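Engineer: pasting the sequence and the predicted coordinates here, then a few questions.
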Amino acid sequence: MSNNGSSTLQRGVSILGKLFGGLRKGPSGERVRHLRKLQKRIGVRFTDLSLLEQALTHRSYSHVTAQTRNDSNERMEFLGDSVLGLSVSQYLYLEYADRSEGALSKMKSLLVSRKVLSAVSRNIGLGEYVLLSGEESDMGGRDRTSILADSFEGVVGAIYLDQGYRSANRFIRQFLLADINDILKDEEHTNYKSLLQEYVQSKRLSHPVYRVRKEEGPEHEKEFKVDVVVRGESWGTGRGKSKKDAEQNAARAALEKRQGKLAARNAVNGKTRSEGRGKRTAEVAEVPKPKPAADKPTRSRRARGEHGIAASRKRIAEERKEDAKDTSEVAREGRRRERAAGEARAEEG
């Protein structure tokens, strides 16, 4: 596509953005210079800078400046969420061809979670560019997980409206998907609610129910205490700055508790089996082995047979020797008589 064609496309998308977001008054003076720094940081130069301005406008700021709620980033966030989902799904589908649909869904759920998106926003430094009311800013809104995650999605939506999907996809890959391996390995990003859901399904139990037990602290620093209940029984309790964090911690406590019980049960069963084997071994060791009688020969049948054959051969040899002896004596006696008869005949002649 030629440069003229590309510029025409960008102007067309920008006009679409104005129709989508309504007529907006662009940022002025100092704010423009501030947003230019952000553009350099993210590597995107907006044709319509008012889109980026709206993407970073929190509803608290719209309220105190007498603007409507639609002038905040909520609609931009809605659009950016869909663009983000498509980009991440496309990437996972192409890069992890060996993974099942279920595995890809889990990976996507983690990557587009508020916890991950807020961490990416902190790395970019989006918090310092978000427009907040003075009260919201004083209450720590620039570092609040929900505001940072929404702002990231708003910026994605703004890039899409200003320059199209290709630029938005490039932004997502550069700042989110480039760190996918570290994100997937980080235990802090583990979805314990999903793991607990899989566990109860494997046991054919009812779905976990999360119940808020207590809310403590002022409005801007609330802490929630949540129980996770399965079959009417509390499996774990968690605390957090938001209900979602408290639910995650409750699910984690439930899993650790169940895994601890399983490990203890296996250890007990293993010890019992080991003791049983040891006892049986000791019983076998105590049984005395029979000793051979002292007055009975312990020669085998084969040995006894060989002894009998040898005795027979010896006896036959002795008999043959006796026979030979007898034969020799008879022969000598015959020769003696013949000599005596010859001597007698000689004397008579």
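Structural biologist: Cool, the structure landed.
Engineer: every contact and neighbour count from this point should use C-alpha atoms.
Structural biologist: Will do.
Engineer: and the strands in the stretch 151-300 of the chain?
Structural biologist: Counting by DSSP state E, counting those that start in this stretch, the stretch 151-300 of the chain has strands at residues 209-216, 223-230, 233-240.
Engineer: deepest-packed of those, please.
Structural biologist: strand 223-230 (a mean of 22; mean count of other CA atoms under 10 Å).
Engineer: which strands or helices does that one pack on?
Structural biologist: Strand 223-230 is packed against strand 209-216, strand 233-240, helix 243-286, with contacts defined by 3 or more CA pairs under 8 Å, 6 or more residues apart in numbering; DSSP states H and E.
Engineer: check it against this one:
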Amino acid sequence: MELNFKEHLKAVEKNIGISFENKHLLETALTHSSYANENKNAKFNERLEFLGDAVLELSTSEYLFKTFSNIPEGELTRKRALVVCETSLYGISQRWELGKYIRMSKGEELTGGRTRVSILADCVEAIIAAVYLDKGFKFAKAFVVEVFRNIIEKAMRDEIILDYKTKLQEVLQVKGKVDIKYELIKYEGPPHRRKFYVRLSFDNSIKAYGDGYTKKEAEQCAAYTALKGLKVLNE
């Protein structure tokens, strides 16, 4: 492990408030697949992301079930979806400043990888899995509840926005009609895991970029980025 990355691990441990027994778990959680493609011995975080998604959902489900005993199942399902959505995970990644510390290829970095919503959100799930494997489920569950407490409270107050395209349109058209365009720039990857990249423009200039595993997801990502730039979102 390179010296600089060891310092990155320490910084992330400080940001999330945990010291890992097995540092290699955190190392893997912070390694994007693009880096592993150029470094054959490096493990990347996609398997951890898969596990972290399950730990996050179960931890959140149990907390909501026990804390809000009078809320029916359907409503709890909707609230949980708000808590565990990509936007919420991205907000956590910003709090932890993960964009500074993820290992990725130079190519990925040059194309905006350090600020890409999907990469940062996936990294949060990978870190949750690393915590689970290093500390056990009881610790990981308490960790998730503490980290997501503010997001859970916002979800219960219906303050989390999922349709960013509609929100952006509402914000921009307060003073009149605005021509908003989402343009597909490119797509890459195999048919079963294709990633789409879009460019968002309005007022005759480019305002934001977004990516996702569907065109709709990529457009939502671009709209979210634009709303952040307009200082509309407070996350």
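Structural biologist: Ah, there it is. Please read these numbers as outputs of a predicted model, since none were measured by experiment.
Engineer: related to what we said a few turns ago, most tightly packed of the helices and strands packed on strand 223-230 of structure 1?
Structural biologist: The most buried one of those (mean count of other CA under 10 Å) is strand 233-240, showing a mean of 19.
Engineer: so can I have CSV of the helices and strands packed on strand 223-230 of structure 1 showing distance to Asp179 of structure 1?
Structural biologist: Below are these laid out as CSV (distance: least, CA to CA, whole Å):
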stretch, distance to Asp179 of structure 1
strand 209-216, 32
strand 233-240, 26
helix 243-286, 23
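Engineer: ok, which of those comes nearest Gln90 of structure 1?
Structural biologist: Nearest to Gln90 of structure 1 among those is helix 243-286 (27.1 Å), distances taken as CA to CA.
Engineer: which element is the residue nearest the centre of structure 2 on?
Structural biologist: For structure 2, the residue nearest the mean C-alpha position is Ala121 (1.7 Å; CA atoms, centre = their mean). Using DSSP states H and E, Ala121 of structure 2 sits in helix 117-135.
Engineer: post-alignment, that helix versus structure 1, mean distance?
Structural biologist: Superposing on structure 1 and averaging over aligned pairs (mean CA distance after the TM-score superposition for structure 1), helix 117-135 of structure 2 comes out at 0.6 Å.
Engineer: ok, now which ones touch Thr60 of structure 2?
Structural biologist: Residues near Thr60 of structure 2 by CA atoms under 8 Å, 6 or more residues apart in numbering: 80, 83, 144-145.
Engineer: what does Phe46 of structure 1 align to in structure 2?
Structural biologist: Superposed on structure 2 with TM-score structural alignment, Phe46 of structure 1 falls opposite Phe20.
Engineer: measure its match to Arg80 of structure 2 for me?
Structural biologist: Noted for Phe20 of structure 2: a distance of 28 Å to Arg80 of structure 2, by CA to CA, to the nearest Å.
Engineer: who has more neighbours out of the two?
Structural biologist: Arg80 (20 against 17; other CA atoms under 10 Å).
Engineer: show me what contacts the more buried one?
Structural biologist: 57, 60-61, 64, 155.
Engineer: now for it: what does it line up with in structure 1?
Structural biologist: Checking TM-score structural alignment: Arg80 of structure 2 goes with Lys108.
Engineer: identify the residues contacting the closest residue to Gly238 of structure 1 other than its chain neighbours.
Structural biologist: Of all residues not flanking Gly238 of structure 1 in the chain, Ala250 sits nearest, at 3.8 Å (CA to CA, 6 or more residues apart in numbering). For Ala250 of structure 1, the contact set (CA under 8 Å, 6+ apart) comprises 226-228, 236-239.
Engineer: swap in 7 Å and give it another go.
Structural biologist: 226-228, 236-238 (CA atoms under 7 Å, 6 or more residues apart in numbering).
Engineer: how about the residues you listed in CSV, adding distance to Glu343 of structure 1?
Structural biologist: Below are the contacts of Ala250 of structure 1 laid out as CSV (distance: CA to CA, whole Å):
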residue, distance to Glu343 of structure 1
Val226, 145
Asp227, 143
Val228, 140
Gly236, 137
Thr237, 141
Gly238, 142
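Engineer: circling back to that earlier point, between the contacts of Arg80 of structure 2, which has the most around it?
Structural biologist: Most surrounded of those: other CA under 10 Å gives Thr60, at 23 neighbours.
Engineer: what lines up with it in structure 1?
Structural biologist: Thr60 of structure 2 maps onto Val88 in structure 1, by TM-score structural alignment.
Engineer: and what of Gly113 of structure 2?
Structural biologist: So Gly113 of structure 2 corresponds to Gly141, using TM-score structural alignment.
Engineer: how far away is its match from Thr272 of structure 1?
Structural biologist: For Gly141 of structure 1, the distance to Thr272 of structure 1 - CA to CA - is 57 Å.
Engineer: where exactly do the strands run in the stretch 1-150 of structure 1?
Structural biologist: According to DSSP E, counting those that start in this stretch, the stretch 1-150 of structure 1 contains no strands.
Engineer: ok, the match of Phe46 of structure 1 - contacts?
Structural biologist: Here Phe20 of structure 2 is in contact with Asp134 (criterion: CA under 7 Å, 6+ apart).
Engineer: and which of the contacts of Arg80 of structure 2 is nearest to Tyr224 of structure 2?
Structural biologist: Ala155 (17.2 Å).
Engineer: residue in structure 2 paired with Ile172 of structure 1?
Structural biologist: When structure 2 is aligned by TM-score structural alignment, Ile172 of structure 1 is paired with Val144.
Engineer: need the contact list for that match.
Structural biologist: Val144 of structure 2 neighbours (CA under 7 Å, 6+ apart): 56, 59.
Engineer: my guess is Leu56 of structure 1 meets Leu132, correct?
Structural biologist: No. Leu56 of structure 1 sits out of contact with Leu132 when judged by CA atoms under 7 Å, with a separation of 8.9 Å.
Engineer: among those two, which residue is more densely surrounded?
Structural biologist: Neighbour count, other CA under 10 Å: between Leu56 of structure 1 and Leu132, Leu56 has more, with 30 against 23.
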